[in-house]
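[1] missing the sequence, but the structure's below:
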């Protein structure tokens, strides 16, 4: 197992990682909903049914991650807003318990996508893996997630 970065690890000057806290649940659920929103756009379910579906899928995803990657790090990605306060903008889950690290999840709010933050985080993971003597960093991407495929191809 590789050592964890210091609390509030900082991949860049205006972005930091911090351990997920219980109080982050509403944010993480909303983030998950924003990631799944494109799938549900054409769905004719009422809003309440979509919300229940998202909540259930989020719960199942989290349970799966914890079972499949019990030694993983689960972080909230924060950035500094215009007023100088740290605000949550995403989630990063990384399993460093084996010689090949596994990037479980990198999700950002829609407003934070496409502005280089994902690339910064992937580069930070690559540098940390090299410094931690990891053999490689692996990940899985859904075949229809073209934005993620472009991100990882750039990095």
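    Alright, I've got the coordinates. It should be emphasised that the depicted structure is a prediction, and the values quoted were computed from it without experimental measurement.

[2] contacts, neighbours, all on C-alpha from now
    Fine.

[3] stretch 110-118: how far from the chain's middle?
    12 Å (C-alpha atoms, centre = their mean, to the nearest Å).

[4] buried residues, it. List them.
    117-118 (16 or more other C-alpha atoms under 10 Å).

[5] which helices and strands sit right next to the helix of greatest length in the chain?
    Ranked by residue count, the top helix of the chain under DSSP state H comes out as helix 47-68. Other helices and strands packing on helix 47-68, by 3 or more C-alpha pairs under 8 Å, 6 or more residues apart in numbering; DSSP states H and E, are helix 25-40.

[6] another structure for you, compare them:
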């Protein structure tokens, strides 16, 4: 494995609709990362428990996810998707040989459906195609909107378990 230089993401960076941009995640993005993670965990917020307990559980799950990603993908690029100066999402990418692994992509609910996620994915596809790479990702089966987007963009099923589908895209 090797680190994924930001220069390898040129197609992604140039494909974003103005005023969206990607930048490397910084230490001062921790609060945003926590808020973004919380926004993806409606499943936990629906549990029959005290709100404080649920918030502790969400924080614990975020720490476990972050630790797991850093263990499994030590050379991954952590990127923040911004609309102007406002962070709206995050992307974690890892390149392993001929596979560009989209470890995680998350966009705040208020920013979804506005084209930024599609543009990021199309940019990744352009980059992967130019480098003759495949893109791998996993998506929760319950995330019907993301699954539909991936299908529209040509991702195909390469495996599944009870919770997730593993998808692949390769240039035609």
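    Good, I have the coordinates. Just so we're clear, the structure is a prediction, and the values are computed from it rather than from any experiment.

[7] tell me the angle of the helix or strand just after the longest helix of structure 1 relative to helix 47-68?
    Later in the chain than helix 47-68 of structure 1, the nearest helix or strand by DSSP states H and E is strand 73-80. Angle between the axes of strand 73-80 of structure 1 and helix 47-68 is 130 degrees (criterion: axes from the mean of the first three to the mean of the last three C-alpha atoms, to 10 degrees).

[8] name the helices or strands packed onto strand 73-80 of structure 1?
    Against strand 73-80 of structure 1 (3+ C-alpha pairs under 8 Å, 6+ apart) you get strand 15-19, strand 86-95.

[9] show me the contact partners of the longest one.
    This points to strand 86-95 of structure 1. By C-alpha atoms under 8 Å, 6 or more residues apart in numbering, the residues outside strand 86-95 of structure 1 that reach it are 17, 27-28, 31, 69, 71-81, 101-109, 112.

[10] what does the shortest one give?
    Contacts made with strand 15-19 of structure 1 from outside it, assessed by C-alpha under 8 Å, 6+ apart, are listed as 7-11, 73-80, 92.

[11] make it 10 Å
    With C-alpha atoms under 10 Å, 6 or more residues apart in numbering as the test, strand 15-19 of structure 1 has contacts from 5-11, 73-80, 86-93, 117, 120-121.

[12] before we move on, what about stretch 56-75 of structure 2?
    Under C-alpha under 10 Å, 6+ apart, the answer for stretch 56-75 of structure 2 is 1-5, 33-35, 37-38, 40-42, 44-45, 51-55, 76, 92-96, 101, 103-104.

[13] among those, name the buried ones.
    Of the contacts of stretch 56-75 of structure 2, these count as buried by 16+ other C-alpha under 10 Å: 4, 33, 37-38, 45, 54, 76, 92-96, 101, 103.

[14] out of these, who's nearest residue 134 of structure 2?
    residue 101 (8.3 Å; C-alpha to C-alpha).

[15] ok and the helix or strand that the closest one is a member of relative to helix 51-72, angle-wise?
    Using DSSP H and E, residue 101 of structure 2 maps to strand 99-107. Here the directions of strand 99-107 of structure 2 and helix 51-72 differ by 160 degrees (the same axes, to 10 degrees).

[16] structure 2: matching residues for the longest helix of structure 1?
    Here helix 47-68 of structure 1 aligns to structure 2 at residues 51-72, judged by TM-score structural alignment.

[17] after superposition, how close is the matching stretch to structure 1?
    After superposition onto structure 1, stretch 51-72 of structure 2 sits on average 0.6 Å from its aligned residues (mean C-alpha distance after the TM-score superposition for structure 1).

[18] return the set of buried residues in that stretch.
    Within stretch 51-72 of structure 2, judged by 16+ other C-alpha under 10 Å, the buried ones are 54, 58-59, 61-62, 69.

[19] could you do stretch 15-30 of structure 1 as well?
    Quick answer for stretch 15-30 of structure 1 (16+ other C-alpha under 10 Å): 15-20, 27-30.

[20] repeat for stretch 145-153 of structure 2
    Within stretch 145-153 of structure 2, the residues scored as buried using 16+ other C-alpha under 10 Å are 147, 150.
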